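Trainee: whatever this is, show me its structure:
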Amino acid sequence: MNFTPGSKVIVQGIAEPLGLTYAPLMKAYGTQVVAGVSPGHGGQMLYGIPVFDLVEAAVANLGTIDTTVILTQPYAALDAALEAIASGIRQIVLITDGIPPLDMICLLRKAEATETLVVGPNSPGIIIPGQMLLGIHPSEFYTPGSVGLISRSGTLTYEIALELTRAGLGQSIGVSIGGDAIVGSSFPQWLQILDEDENTEVIVLVGEIGGDSEEAAAHYIAEAIDKPVIAYVAGRTAPRGRRMGHAGAIVDSQIAELGTDIGTADSKINAFQRAKIPVADRPSQIPTLVKKMLKLPTKKA
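Mentor: Model prediction:
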């Protein structure tokens, strides 16, 4: 992972509505946005950012690029990501939602073969508070600190970051792995990254109903993570009896002894509790649990 203020970043789809909105915000936050890419718009300057028709042209003019933030239309996202990989970019942040599943399968095969980190799709991206913004996080909710925040949800990430900030608890990173059915990087992958990150002292994991990613994360935490982890699961009041995971995940969960109720809030909470991971009942409780983990004084109710 190479997310530092010195990292060179491009925005693919900079001439799209989202690109026009968020590229200047990323740059204003301190991100080194060195170029934008939008076919047919090459040679323009948008908010002081040079625009190229192709990623290859941007790399030829500016040298090695560390990260791309993709804000294209869904059916153009695969081509944009493959173009970035072909140009040597090994960190891809996919903000676009609704990318066709077969496109994501193709992309992830290529990413695995080239050791490329893919965040998203359907993700607000990544923020390193006080240093860089890769996506659409509302930066005013965040403040620098030592709490690593990883989530499946976008808006819940913002809400919990604000709760932490109001409690005087800054964040080392905020990342959403994405809300689409098929996403790039996983909870275990980011748990390992934050476990090795010297700026992170405690990890907050925010999950939601559906699928088995939280159960898998709980198992991974118990087996491989040394830093303290706090969890929150959204969707406790969703109606029962509705299967939200896919058949393969259900079978895998039974083999892994994760339970037959895979995908429900109870299944996920029970998995965290079996791994001895504190689970918050509501977002406002998270700062108190973080302070207990860090042995900081907490206010009495």
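
Trainee: only C-alpha atoms for contact and neighbour calcs from this point on.
Mentor: OK.

Trainee: I'd guessed Gln273 sits against Asp266; true?
Mentor: No: between Gln273 and Asp266 there is no contact, the gap being 10.3 Å when judged by Cα atoms under 8 Å.

Trainee: who's in contact with the residue most central in space within the chain?
Mentor: Central residue of the chain (Cα atoms, centre = their mean): Ser176, 2.5 Å from the mean position. Under the criterion of Cα atoms under 8 Å, 6 or more residues apart in numbering, the neighbours of Ser176 are Val119, Gly120, Ser123, Pro124, Gly125, Ile126, Ile150, Ser151, Arg152, Ser153, Gly154, Thr157.

Trainee: then Asp226?
Mentor: Asp195.

Trainee: that one: what secondary structure?
Mentor: With DSSP: H, G, I helix; E, B strand; the rest coil as the basis, Asp226 sits in coil.

Trainee: please give the structure of this sequence too, so both can be compared:
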Amino acid sequence: MAILISAQSRVMVQGITGKSGALQTKMMLDAGTHIVAGVTPGKGGQTVHGIPVFNSAAEAQAEIGFDTAICFVPARAAKDSVIEVVDAGVKLLVLTTEEIPTHDVAALLAYAKAHGTTIVGPGCSGIIAPGVCKVGSHPVRFFRKGSIGVVSKSGALSYEVGKTLSEAGLGQSSVIGLGGGPVWGFTQRDAVEAYEKDPETKVIVLLGEIGGSSEEEAAAWIGSHCVKPVVSLIVGRHAPAGRSLGHAGAIIQGSAGTAASKIEALTHAGVHMVGSPEELVQTVRQLLDQ
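Mentor: Below you'll find the model as predicted:
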């Protein structure tokens, strides 16, 4: 089965009347997602693709009820929007918004944790369970239902690897794009642990990049707890030290956060390391055949 989302997920879209919110709502509906409400302050009473719009998350919760939310609001309004949806009792929030100040992100993650809300993001592509549900921006055509659990910081890399796996006939149980950091809610370690517990997932794919220590933290958990095979591709192996390459979290500081340090930690944990999406497909196929 999928992790985090399911066919029973009742989804609310924050910023549903905006350009991105309306577009992604249509794409999520086409993917089978059960969207029950949208929220845009001052736009209550409207509909978007047949979905009722409310002025606040509290109003939507009282009138319709939802357990999952996805946020498309601009960065300037993101802090208040997240607090609003957490206060409404949501269990999962996919926070797609980029460029939220890091100190605000840290405060929001702490607030969400204290209230029992899991945040995927910020600045993320979200989650897709092929053929079941999509809460995010992953293109449906790149994915197919199967038994491979994929987690990636980069949305684009998760698209590419998902497409490569699908073209090889290897489907996915879930694919998660966590966002570029430098501070995350749901982490690679969290995803690996969830896939380890998921009976449908047979092989776990961890897609990482330079910067931060999240891959090393995942490696420590894998080495101590993971029974299922894990395959990993780390990108940015030739990046110069001290330079950000697109993601805020992709910054190397000295020897910390380098591709070499991540590869060493993952290899020590028994992870199957690969150098390209094509090699990843070959390794995953071999592990499934075993």
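
Trainee: thinking again about what came up before, of the contacts of Ser176 of the first structure, which belong to helices?
Mentor: Using DSSP state H, Thr157 are the members of these that sit in helices.

Trainee: quick one: the strands in the stretch 51-200 of the first structure?
Mentor: 67-70, 91-94, 117-119, 125-128, 132-135, 144-151, 171-176 (DSSP state E, counting those that start in this stretch).

Trainee: which residue of the second structure lies farthest from its centroid?
Mentor: Within the second structure, the residue lying farthest from the chain centre (Cα atoms, centre = their mean) is Gly45, at 30.8 Å.

Trainee: that one maps to what in the first structure?
Mentor: Here Gly45 of the second structure is matched to Gly43 in the first structure, going by TM-score structural alignment.

Trainee: any idea how far Val37 of the first structure is from its match?
Mentor: 10 Å (Cα to Cα, to the nearest Å).

Trainee: ditto for Ile177 of the first structure
Mentor: From Ile177 of the first structure to Val37 of the first structure the distance is 24 Å (Cα to Cα).

Trainee: try Gly248 of the first structure
Mentor: On the measure of Cα to Cα, Gly248 of the first structure and Val37 of the first structure end up 38 Å apart.

Trainee: with neighbour numbers in mind, choose between these two.
Mentor: Taking neighbours as other Cα atoms under 10 Å, Gly248 of the first structure and Val37 compare with Val37 leading, 28 against 9.

Trainee: residues contacting the more buried one?
Mentor: Neighbours of Val37 of the first structure in contact, by Cα under 8 Å, 6+ apart: Ile10, Val11, Gln12, Gly13, Ile14, Ala15, Val51, Phe52, Asp53, Leu54, Val55, Ala58.

Trainee: pick out the most distant pair among these.
Mentor: Ala15 and Ala58 (15.1 Å; Cα to Cα).

Trainee: neighbours around the aligned residue in the first structure for Thr267 of the second structure, how many?
Mentor: Residue pairing (TM-score structural alignment): Thr267 of the second structure is matched to Gln273 of the first structure. Neighbour count for Gln273 of the first structure, taken as other Cα under 10 Å: 14.

Trainee: now the one 10 residues further on
Mentor: Burial measure for Pro283 of the first structure: 20 neighbouring residues, criterion other Cα under 10 Å.

Trainee: Gly155 of the second structure contacts Val175, correct?
Mentor: No: Gly155 of the second structure is beyond contact range of Val175, at 9.6 Å (criterion: Cα under 8 Å).

Trainee: who has more neighbours, the two?
Mentor: Comparing Gly155 of the second structure with Val175 by neighbour count (other Cα under 10 Å), the higher total belongs to Val175, at 29 against 23.

Trainee: and the helices in the stretch 51-200 of the second structure, which stretches?
Mentor: Assigned helices in the stretch 51-200 of the second structure, in chain order: 57-63, 75-87, 102-114, 155-167, 188-197 (criterion: DSSP state H, counting those that start in this stretch).

Trainee: contacts only, for the residue found closest to the residue farthest from the centre of the second structure once you drop the neighbours it is linked to in the chain.
Mentor: Spatial nearest neighbour of Gly45 of the second structure, excluding adjacent residues (Cα to Cα, 6 or more residues apart in numbering): Val53 at 5.7 Å. For Val53 of the second structure, the contact set (Cα under 8 Å, 6+ apart) comprises Ile16, Ala37, Gly38, Val39, Thr40, Lys43, Gly44, Gly45, Gln46, Thr47, Ala60.
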